[in-house]
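J.: Provided below are the primary sequence and the corresponding predicted coordinates.
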Amino acid sequence: MAEATLVVGAMWGDEGKGKMIDVLSSKVQLCLRGQGGHNAGHTIVAGGTTYDFHLLPSGLVNPKCVNLIGSGCVVHVPSFFKELEDVKKKGLKTDDRIYISDRAHVDFDLFQAVDGLEEIELGKESIGTTKKDLDSPTFSSKAARSGMMIADVFDYDILEVKLRRLEDGYRKRFGDLLKYDVEEELERFKGYIEKLQPYVIDEVPLLRSAKQQKAKILVEGAQAIMLDISFGTYPYVTSSNCSVGGILAGLSLDWRSIKEVIGVVKAYTTRVGSGPFPTEQLNPTGEKLQQTGHEVGVTTGRKRRCGWLDLVVVKYSHEVNGYTSLNLTKLDILDDFETLEVATSYVHPSTGEALDSFPANGKVLAGVEVRYETLKGWKSSTFGAKRWEDLPTEARDYVEFIEKFVGVKVKYIGTGPDREHMIYRDSLPV
């Protein structure tokens, strides 16, 4: 039996999953993506070089790791090739190390044009998508059974009929607002067919072989649980399932192979796009977190909204995903605070009663009163710390408070951007 470790975001994304994935991928034979597309963003700093991954699995940084974009993903082919060229220019060798499942769905330029128009239609109620082609139209077409799998593009006749049908439907809806040339995209795909062929495989035999060889597998989550279409802050979510269950639905991975689920938690809270954010600090504290933490989206370039650590979110996330351990990131960003506020409960805006869990109702969530615990800051540098004993007492208290509240051990603590900036309180699971 193969052994799999899942690394997933426990908040609204941008928790810093890339470094944990980078560390683990050096010890595995396979790195898999099971959901999302190129609107994801993972940053890895290795050997002084910064790599920004979007669609490609971050395991490409490590030369012995084979990487798969799985069946639950959507693939924007031009972005795939551009990202591949970008990492090659930085010295990464990708030959025979990156594959796409033939069951993954195609994310056309048509969908990017439509995504922007759908946001315009929503007006003040816009979701705040990345406009990166897929927050709605690609997954909508998949669910409506009008989309196309990667396997379909190798039959040009099928590709042409289906893409023209999609374009015609959107043209009837949006009219002249749809600025898109179907002829141009069809012509480009003629060139992609041969170029794409070496990367496309049936993922089932690959994972069957991994199982037979008792391979070590890393599964890389994109986005995070609070952006999950079923368990997130709907409708301000992505269009795929970012939970453990959703990721497994996008891969032919035997559930019995899962040995570890690592939830990645930032030492404070951030999110991008629209939607309720109970602990957001629209004040100098939020600005300080944003500037000190360099909180700018890898994919979009948007400034992230920032606030205090929300343990209501993290505990809810654990109850949905079932973490075996936590990776706390960016602890060093809190080095210069006298005190730290940590959200521990929400109070219903109408009844005044403490809520039992994270609420589904957006209006309730937007109006909750947040109850905080105040913890003492440490006012000294933790940057680059590599041992638990090197942390100030107050920093250790902060970590232990998180552990006790969530009920999961914080085994890994990030103290800076480099892969070496990590405290290990336990051995790695692979």
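T.: On my side now, so go ahead.
J.: from now on I want contacts and neighbour counts done on CA atoms only, so please keep to that.
T.: Noted.
J.: Y424 and W388, how far apart?
T.: Counting by C-alpha to C-alpha, to the nearest Å, the separation of Y424 from W388 is 8 Å.
J.: could you pull out the helices for the stretch 1-150 of the chain?
T.: Per DSSP state H, counting those that start in this stretch, the stretch 1-150 of the chain carries helices over the ranges 17-25, 77-89, 109-122, 137-143.
J.: can you redo those helices as JSON lines with distance to D397 and mean neighbour count?
T.: Output for these, formatted as JSON lines (distance: least, C-alpha to C-alpha, whole Å; neighbours: other C-alpha atoms under 10 Å):
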{"stretch": "helix 17-25", "distance to D397": "23", "mean neighbour count": "25"}
{"stretch": "helix 77-89", "distance to D397": "40", "mean neighbour count": "15"}
{"stretch": "helix 109-122", "distance to D397": "44", "mean neighbour count": "18"}
{"stretch": "helix 137-143", "distance to D397": "43", "mean neighbour count": "19"}
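J.: what's the helix or strand for the closest residue to V370 other than its chain neighbours?
T.: The shortest distance from V370 to any non-neighbouring residue, by C-alpha to C-alpha, 6 or more residues apart in numbering, is to Y346 (4.8 Å). Taking DSSP states H and E as the definition, Y346 sits inside strand 339-347.
J.: put this next to the previous one:
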Amino acid sequence: MVDAILGLQWGDEGKGKIVDYFAPQYDIIARFQGGPNAGHTLYVGGKKVVLHQIPSGVFHENTTNLIGNGVVLDPVTLKRECETVAGFGVDVRKNLFISQRTHLILPTHRALDKASELQKGNDKIGSTLKGIGPAYMDKTGRNGLRVGDLLDKSFTTSYIRLRLKHQRLLDNFNFQEDITAWEEEFFEAIDFLRSLNVVNGEYFINEKISAGKKVLAEGAQGSMLDIDFGTFPFVTSSNTTTSGVCNGLGVAPQKIRDVMGVTKAYCTRVGSGPFPTELEDETGEELRKLGNEFGATTGRPRRCGWIDLVALKYACMINGVTKVIMTKADVLDKFKELSVCTAYNVDGQVTPYVPFQMTRHQIVPELQAFPGWNTDTTQITDYAGLPEKMKEYVGFINEFTGVKVSHISNGPGRDQIVTV
């Protein structure tokens, strides 16, 4: 049995905390896509920890953690994270496993990412410059190196061959930066990676499922950044939706049971791209301030706006979401009035649908106002204790999307989650 937790917006929904909250109910936590551009924030013993590559169940002693083949792996980032996790007394050699088929991010992937983004100028997509896109391009172009290749004696030769190919591309970009230090760090991390548990991921996880183990598939980014169904071309390079679970772990569709979609009580987006409900005013600034909306990976300020129910309903549909988990509901505690987007006005025509290409249209959100609850909800532990106006807000979202909000997160702490 496999349950999935994934984002329903443009990422940054608070999935790390949610995975951490549900982890004790599962035997295995498995990352199925994305790379070090994902920052999943946890609080362990009151200390903030941001995980970029390691699954968010790593701090649970009896939980096995798998990095699946759908992930692109930066060995340098992984090594640093393992060292951080070890500082909390966790031995990753006991509870972390990596699929042989997981593709590697090379130093030249990072260089290509930076060179490409610089060349785009004002048309840049807001890449995190972690080498994600170029690594996925090598994967689909059948040039990439995988974790399993590290165990082959020809790895260095294969690396040099691919590096030379990348260098020709970098020369075309007129990229002059010296990446020698990046390579030294990379090969140190490669030696470390060889000491970890490298497994045949699809057999590993299916044997666990056959043995009755419960698996929680952890997604990165969000559905509106999906390479196929997101706001293209301002998207990530992988399938962030439920289909990515099958591709990224090697499990069959019928093995998936619950799909738990995570959404903020409002909307945020990092980087460029369409954002119909964005608030470029004092209200947007207040959301950013109260929600501490700065990227866990990049530190960039997030764009903020009201919740977009058109996009949320769309995301629930394409993922087959069975439960919605709402995070950061407490950020709305101080607002006297709230708004939700119930339709788009696209070039003068009102529609309930997400357009094929948002960037080609003028999109104005059709907003419906709701009274705020003006109550501190951070200490409330049961649904009955929540303000009636918050229940009305959540109830409207339930009815509009057709999927029930099952949990409401009302603070950053592990215990600040209300079951509905």
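T.: Now that the structure is in, tell me what you want to look at. None of the values given here were measured: they were computed from a predicted structure.
J.: so after superposing, what's the score?
T.: The TM-score (TM-score structural alignment, normalised by the length of the second structure) is 0.95; 418 aligned residues with a C-alpha RMSD of 1.8 Å.
J.: neighbours of T359 of the second structure, how many?
T.: Number of residues near T359 of the second structure (other C-alpha atoms under 10 Å) recorded here: 15.
J.: tell me if it really is in a strand.
T.: No. According to DSSP: H, G, I helix; E, B strand; the rest coil, T359 of the second structure belongs to no strand; its state is helix.
J.: list the contacts of the closest residue to it other than its chain neighbours.
T.: Nearest residue to T359 of the second structure, sequence neighbours excluded (C-alpha to C-alpha, 6+ apart): P274, at 6.4 Å. Residues near P274 of the second structure by C-alpha atoms under 8 Å, 6 or more residues apart in numbering: 231, 234, 358-359.
J.: which among the residues you listed gets closest to M317 of the second structure?
T.: Nearest to M317 of the second structure among those: T231, at 15.8 Å, using C-alpha to C-alpha.
J.: aligned to the closest one, what sits in the first structure?
T.: Under the alignment (TM-score structural alignment), T231 of the second structure maps onto T233 of the first structure.
J.: which one in the second structure is aligned with E220 of the first structure?
T.: Mapped onto the second structure by TM-score structural alignment, E220 of the first structure lines up with E218.
J.: returning to that earlier point: with distance to S240 of the first structure added, can I get the helices of the stretch 1-150 of the first structure in CSV?
T.: Formatted as CSV, the helices of the stretch 1-150 of the first structure follow (distance: least, C-alpha to C-alpha, whole Å):
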stretch, distance to S240 of the first structure
helix 17-25, 18
helix 77-89, 19
helix 109-122, 15
helix 137-143, 7
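J.: let me know which of those is the nearest to G322 of the first structure.
T.: Closest to G322 of the first structure of the helices of the stretch 1-150 of the first structure is helix 17-25 (C-alpha to C-alpha; 17.0 Å).
J.: which parts of the stretch 201-350 of the first structure are strands?
T.: Assigned by DSSP state E, counting those that start in this stretch, the strands in the stretch 201-350 of the first structure fall at 216-220, 258-266, 269-271, 305-307, 309-310, 325-329, 339-347.
J.: just the angle between the first one and strand 258-266, please?
T.: For strand 216-220 of the first structure and strand 258-266, the angle between their directions (axes from the mean of the first three to the mean of the last three C-alpha atoms, to 10 degrees) works out to 40 degrees.
J.: how much does strand 216-220 of the first structure stray from the second structure?
T.: The superposed strand 216-220 of the first structure is, by mean C-alpha distance after the TM-score superposition for the first structure, a mean 0.7 Å from where its aligned residues fall in the second structure.
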